[in-house]
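1. Here is my input; please provide its structure:
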Amino acid sequence: MARPPVARALHDERRAGALKKADIFEFYRRLAEANPDPQTELESVNIYTLLVAVALSAQATDVGVNKATKALFAKVRDPQAMLDLGEDGLKQHIKTIGLFNTKAKNVIALSRMLVDKYGGEVPNERALLEELPGVGRKTANVVLNVALGAETFAVDTHVFRVGNRTGLARGKTPLAVETILDRQTPQPFRSHAHHWLILHGRYICKARTPECWRCVVAELCAFRPKTPAPKQKDAGGTP
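-> Okay, the predicted model is just below:
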């Protein structure tokens, strides 16, 4: 009989030899000391534009999304304005983003649902957010955390990698990693935890070559062997 998701997550954690409680606290403490006030790198002007930006960011970079939405959010800041712009108009703004046709269709559909069902307001519950077209658990968690301050853990590719590689939260699925993070992340780090992990994965614990030599949590991390600093070349071009 298959284990339920939470049970599988806890099994994965025990089997993999996760970080100890004291190490987890120190892990977050060091990330917090290095970046006391982490913020999302997606640009938005309100909860609706945040929702749209996060939905557009799937399989795209935050930099690319920000470039595409700069002009869009200058004139479209609510669901009705998005509907007035229309799907074709939206595509002209986001055509540089991957999967823009599908994303444009979803943004128009979610905007219609917000207008028809919620009076143009973005709901503040995960289950209701996940009912919106193109909005999954990760997107809902980001919106709840960034806009409403909820202690949610959005597991993207960066968080999934960092959790598994370091031993902070080892799981086979994003939900398993999220479950472990939610259970083990202590105060006062819960509100900012997913931002620290995303940024750490984006700039330090990179997919191909983690930069262990400049990582503040390297000695706590289970990853082996540590990546050494690149060799420096002298003025004559020799190592």
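2. from here on, contacts and neighbour counts on C-alpha atoms
-> OK.
3. which helices and strands does the longest helix anywhere in the chain pack with?
-> Longest among the helix segments of the chain by residue count, using DSSP state H, is helix 100-118. In terms of contact count using 3 or more C-alpha pairs under 8 Å, 6 or more residues apart in numbering; DSSP states H and E, helix 100-118 is assigned the packing partners helix 47-56, helix 79-94.
4. Mind doing that once more with 7 Å?
-> Contact analysis of helix 100-118 by 3 or more C-alpha pairs under 7 Å, 6 or more residues apart in numbering; DSSP states H and E lists helix 79-94 as its packing neighbours.
5. please give me the structure for this one as well, since I'd like to look at both together:
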Amino acid sequence: MGDFATPDGRGEFPTSNFQQVLDAVVTTVVADRSYYIEPLNILTGADDGSVARIDIASFVAHWPDIPKVTYASQTIGNLSFSTKYGVYLDDVDRDGVPDVCLFVTTNTEELFQAPGRLFLGTVTTPADGGVDTSGGGGGGGGDEAGCILVDTAIVTLGAQPFLRQELAETYWSEIHLKDGRKLRGTRNHPVYTERGKVSLSTVGIGSLLITDVGLVEVVANDYVEEAGTKWQVIMPRGHLYWANGILSHNLKAPPL
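-> Next up, the predicted model:
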């Protein structure tokens, strides 16, 4: 990608390690492996005698190129009590039929290790003799990070796999760039200027944002109060992605 330079010729972006990361990115179009599921909370933990089980309700998965695939309800048994599990299935063909079966894990990394893998969420099984527990969220949980407007174009650096979770939102910031692009997100959504990471709401007019074509000037930053839908972008670890070509930071998947 070459060096980033400001319009007044101040030269290379000052953080050299960060510059090296950006220079290593090949910003060609990559396969969009993202998806979301509905409803979100499809998991129930239950006491099953001497062991616990997790019941998975039927759900629908949506991909950019396959808008609706239905999966039947299933149960995973012989589990430990009082244990937090991540639940996933593998379906490379995306035809609604899992390749093998559904899986549970206590290892966050395992949730992202294969193409065609759907993360259905997390649930903690009840104690022995305890009442049913509920879970889901497709990777949600913990403190909510910044999010972007639904249907924003996403390209992860290095084509890393990612998940999207849909949530309701009313309060937004919307920045407009000199080249005509814009980005609407939550007011705390993290983006990168020539001076480092900042919240979307704090980006000033005249700031230079890091984009997939270099540093571009911000010409407006509007506060918007409008009911809508946002995406949380979730990856197995801290990472970067382009949101409408503007460098952003994801939400790290919660530990199990």
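6. What does the superposition give as a TM-score?
-> Both chains were compared after superposition, and using TM-score structural alignment, normalised by the length of the first structure their TM-score is 0.27; 120 aligned residues with a C-alpha RMSD of 6.3 Å.
7. coming back round to it: just checking, next helix/strand downstream of the longest helix of the first structure?
-> The helix or strand immediately downstream of helix 100-118 of the first structure is helix 126-130, counting by DSSP states H and E.
8. Mind checking what helix or strand follows that following helix in sequence?
-> Moving on from helix 126-130 of the first structure towards the C-terminus, the next helix or strand you reach (DSSP H and E) is helix 137-148.
9. got the buried residues for that next one?
-> Neighbour-count burial for helix 137-148 of the first structure, counted by 16 or more other C-alpha atoms under 10 Å, picks out Arg137, Lys138, Thr139, Ala140, Asn141, Val142, Val143, Leu144, Asn145, Val146.
10. Return the set of buried residues in the longest helix of the first structure.
-> Taking 16+ other C-alpha under 10 Å as the basis for neighbour counts, the residues of helix 100-118 of the first structure that come out buried are 100, 103-115.
11. cool, and stretch 80-94 of the first structure?
-> Going through stretch 80-94 of the first structure with 16+ other C-alpha under 10 Å, the ones that come out buried are Gln80, Met82, Leu83, Leu85, Glu87, Leu90, Lys91, His93, Ile94.
12. so which of the residues you listed comes closest to Val65 of the first structure?
-> Ranking the buried residues of stretch 80-94 of the first structure by separation from Val65 of the first structure, with C-alpha to C-alpha as the measure, puts Ile94 on top at 7.8 Å.
13. That closest one against Ala68, yeah?
-> Yes - applying C-alpha atoms under 7 Å as the test, Ile94 of the first structure and Ala68 come out as touching, 5.2 Å apart.
14. Let's verify Gly86 of the second structure: helix, strand, or coil?
-> Reducing the assignment to helix, strand or coil with DSSP: H, G, I helix; E, B strand; the rest coil, the entry for Gly86 of the second structure is strand.
15. Using the three-state scheme, assign Asn17 of the second structure.
-> helix.
16. what's the spacing between it and Asp23 of the second structure?
-> In this structure, Asn17 of the second structure and Asp23 of the second structure are 10 Å apart, going by C-alpha to C-alpha, to the nearest Å.
17. the more surrounded of these two?
-> Set Asn17 of the second structure next to Asp23 and count neighbours by other C-alpha atoms under 10 Å: Asp23 wins out with 14 against 10.
18. returning to what we had before: kindly reformat the buried residues of helix 100-118 of the first structure as JSON lines containing distance to Leu10 of the first structure.
-> Listed next are the buried residues of helix 100-118 of the first structure as JSON lines, based on distance: C-alpha to C-alpha, whole Å:
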{"residue": "Phe100", "distance to Leu10 of the first structure": "37"}
{"residue": "Lys103", "distance to Leu10 of the first structure": "34"}
{"residue": "Ala104", "distance to Leu10 of the first structure": "38"}
{"residue": "Lys105", "distance to Leu10 of the first structure": "38"}
{"residue": "Asn106", "distance to Leu10 of the first structure": "34"}
{"residue": "Val107", "distance to Leu10 of the first structure": "36"}
{"residue": "Ile108", "distance to Leu10 of the first structure": "39"}
{"residue": "Ala109", "distance to Leu10 of the first structure": "37"}
{"residue": "Leu110", "distance to Leu10 of the first structure": "34"}
{"residue": "Ser111", "distance to Leu10 of the first structure": "37"}
{"residue": "Arg112", "distance to Leu10 of the first structure": "39"}
{"residue": "Met113", "distance to Leu10 of the first structure": "37"}
{"residue": "Leu114", "distance to Leu10 of the first structure": "36"}
{"residue": "Val115", "distance to Leu10 of the first structure": "40"}
